[in-house]
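[1] just to be clear, the model below is a prediction. Sequence and coordinates:
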Amino acid sequence: MTMPQTPSRSYLLRHLWEALRRGRQTVDFPAGEPDIASTYQGRLTVAIERCRGCGLCVRVCPAAALELTRLDGGGLRMAVHHQRCAVCGLCELACPADAIWRLATFAGASDDLAQLTDTFERPGGRTNGDQGPAPDLSL
């Protein structure tokens, strides 16, 4: 049945009645956590103590989901914005120190952006391994 240009009252009432009689056509979103396949890789995590501060992960991320900041005293802070993450894994592949990887968990929905951002911090006073001076992180 096609809808006329300007629907008449009888047309609208007939379709409204059919929709009410048919009942709900959707299902409730699961109240608990859904089953996750063992091969699923989603939420990012960072072993900040392994991070060299090279910024490769930040540069390759197409969604700008990573933020690397040099702290006073030589420390590092990595922020992972899960609301932006495309779960592509490019950051994981780019990291020469294997300091970033995906977990078999997901970032749940939230209206609070702070809950969707994980921050990993390493205080200063640590050398950058055998990598020489820490690189400039400005992009």
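    That came through, no problem.
[2] C-alpha only now, for contacts and for neighbours.
    Noted.
[3] how about the residue nearest to Glu121 when sequence neighbours are not counted, what does it touch?
    Distance criterion C-alpha to C-alpha, 6 or more residues apart in numbering; nearest residue to Glu121, sequence neighbours excluded, is Arg77 at 4.3 Å. Residues near Arg77 by C-alpha atoms under 8 Å, 6 or more residues apart in numbering: Ile48, Glu67, Leu68, Thr69, Arg70, Leu71, Thr119, Phe120, Glu121, Arg122.
[4] ok, 6 Å please
    Leu68, Thr69, Phe120, Glu121 (C-alpha atoms under 6 Å, 6 or more residues apart in numbering).
[5] what's the closest of those to Ala94?
    Minimum distance to Ala94 across the contacts of Arg77 is 14.4 Å, recorded for Leu68 (C-alpha to C-alpha).
[6] one more structure, for comparison:
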Amino acid sequence: MSSKADAYQDVRKQIAAVIAGETSRTARLATASCLLREMFGERFFWTGFYEVDPAKPTELVVGPYQGTMGCLRIPFGRGVCGAAAATGETQLVEDVHAFPGHIACDSRSNSEIVVPVRDAAGALVAVLDIDSTEFGAFDEVDQAGLEAICGELLTID
């Protein structure tokens, strides 16, 4: 049985292979969301992206995702996704109910990891949001794996 780190390496390679040459950001994000959910199954209860809205650059708007209904909009600085957007740093939260200003898009979510996604110029364009029904579902291995994927998602050809 392979390790979780190996699983991230595998899915990273799969994503890179599928999106190679793809110019559509939507297609790239949708592919990553799908393959991550397929790789990690039910542990990834909600897997998707919130994109920075060009018309409202201090708000995130729901993008491609796998899972139950997501929040449509999230202001920068609000909830886990908004915190990641405002700080530009990954948010690893063991218990979302203890997170100040948590937004309960689905009350079944208990832990969350949110990773910033930047374009080739380094501008924040989205965040990858993954929720789990388990408490403490994510750790530093998840963070490293997801940051590697998000670091390449919009920059590789």
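    Looks like it came in fine. Treat the numbers as computed from the prediction; the structure is a model and nothing was measured.
[7] TM-score for these two?
    Scored against TM-score structural alignment, normalised by the length of the first structure, the superposed chains reach a TM-score of 0.26; 68 aligned residues with a C-alpha RMSD of 5.4 Å.
[8] just the buried ones from the contacts of Arg77 of the first structure?
    Leu68, Phe120, Glu121 (16 or more other C-alpha atoms under 10 Å).
[9] so which helix or strand takes in the second one?
    So that's Phe120 of the first structure. Assigned by DSSP states H and E, Phe120 of the first structure belongs to strand 117-122.
[10] before we move on, what about the first one?
    Using DSSP H and E, Leu68 of the first structure sits within strand 66-70.
[11] and the contacts of that strand?
    Contacts of strand 66-70 of the first structure with the rest of the structure, by C-alpha under 6 Å, 6+ apart, involve Val58, Leu76, Arg77, Met78, Ala79, Val80.
[12] and the helix or strand following that strand with strand 66-70, angle?
    Counting by DSSP H and E, the element after strand 66-70 of the first structure in chain order, helix or strand, is strand 76-81. Strand 76-81 of the first structure and strand 66-70 are oriented at 160 degrees to each other (axes from the mean of the first three to the mean of the last three C-alpha atoms, to 10 degrees).
[13] returning to that earlier point: distance of the residue nearest to Glu121 of the first structure from Arg22 of the first structure?
    Note on Arg77 of the first structure: its distance to Arg22 of the first structure, by C-alpha to C-alpha, to the nearest Å, is 54 Å.
[14] swap in Arg9 of the first structure?
    Distance, Arg9 of the first structure to Arg22 of the first structure, using C-alpha to C-alpha: 20 Å.
[15] quick one: which helix or strand includes the closest residue in space to Val62 of the second structure that isn't next to it in sequence?
    Excluding the flanking residues, the one nearest Val62 of the second structure by C-alpha to C-alpha, 6+ apart is Tyr50, at 4.4 Å. Assigned by DSSP H and E, Tyr50 of the second structure belongs to strand 46-53.
[16] so what does that strand touch, helix or strand wise?
    strand 56-66, strand 124-132 (3 or more C-alpha pairs under 6 Å, 6 or more residues apart in numbering; DSSP states H and E).
[17] now, of those, which is deepest in the fold?
    Comparing those by mean neighbour count (mean count of other C-alpha atoms under 10 Å), strand 124-132 ranks first with a mean of 24.
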